[in-house]
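In: Below is the sequence, then the predicted model.
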Amino acid sequence: MFRRREPVPFAFIAEADKFRSNVTPPPRERATASQIAGRSLIGLTLVGGLVGALVFGLPALSLDQSPARTQHSEASNNR
């Protein structure tokens, strides 16, 4: 490995590239059934909200494809 040419104020910073720890982290705790159920319920709620917003929002965003309907008042039709 190449040596750095610029001065480094702390030796441990310069040697940080080579450092390997021999200490293994503790194993992760397994999620309980209630935690898994809660996370999946929150996920389903979020997905359901997004799908609901899409279902209710699409009709408002869609362009009317039917022929243009003009509104006429009764007064203009009785000439």
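Out: Perfect, thanks for sending it.

In: Please make it C-alpha for all contacts and neighbour counts, starting now.
Out: Fine.

In: N77: neighbour count?
Out: 7 (other Cα atoms under 10 Å).

In: Would you mind measuring from it to Q71?
Out: Summarising the geometry, the distance separating N77 from Q71, computed by Cα to Cα, to the nearest Å, is 11 Å.

In: try this one next to it:
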Amino acid sequence: MFRRREAVPFAFVAEADRFRSNVTPPPRERPSLSEVAGRTLIGLTVVAGLAGSLLFGIPALESGPATGHTQQSEASRSR
């Protein structure tokens, strides 16, 4: 009924963290020219989008009379 568990020496558990395999993984494949070009274009698109959002967003966030637009009501214009 009861399962008898095998005793595991503490030294074995401690050495498990430092275990290194002697099997080397295969070398990574170099990306093709089209993959490099695609990644570059995607990166440039993201950077251009961020720069464009800053270019159009900063003037919209400015407040004060420096914008050149003054609001006047119709009643004050007709007098």
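Out: Cool, the structure landed. The structure presented is a predicted model; accordingly, all values stated were derived computationally and were not measured.

In: Tell me how the two chains score on TM-score.
Out: Overall, the chain-to-chain superposition scores 0.67 on the TM-score scale (TM-score structural alignment, normalised by the length of structure 1); 72 aligned residues with a Cα RMSD of 3.2 Å.

In: From the geometric centre of structure 2, which residue sits farthest away?
Out: For structure 2, the largest distance from the centre (Cα atoms, centre = their mean) belongs to R79, which lies 57.3 Å off.

In: show me the contacts for it.
Out: Contact analysis of R79 of structure 2 by Cα atoms under 8 Å, 6 or more residues apart in numbering lists nothing.

In: mind checking how far it is from S73 of structure 2?
Out: 11 Å.

In: So which residue is dead centre in structure 2?
Out: V46 (10.7 Å).

In: mind checking how far that one is from G52 of structure 2?
Out: Using Cα to Cα, one gets 10 Å for the distance from V46 of structure 2 to G52 of structure 2.

In: before we move on, the earlier item: tell me the spacing between the residue nearest to the centre of structure 2 and P31 of structure 2.
Out: V46 of structure 2 sits 21 Å away from P31 of structure 2, going by Cα to Cα.

In: measure stretch 59-66 of structure 1 end to end?
Out: So stretch 59-66 of structure 1: terminal residues 14 Å apart, Cα to Cα.
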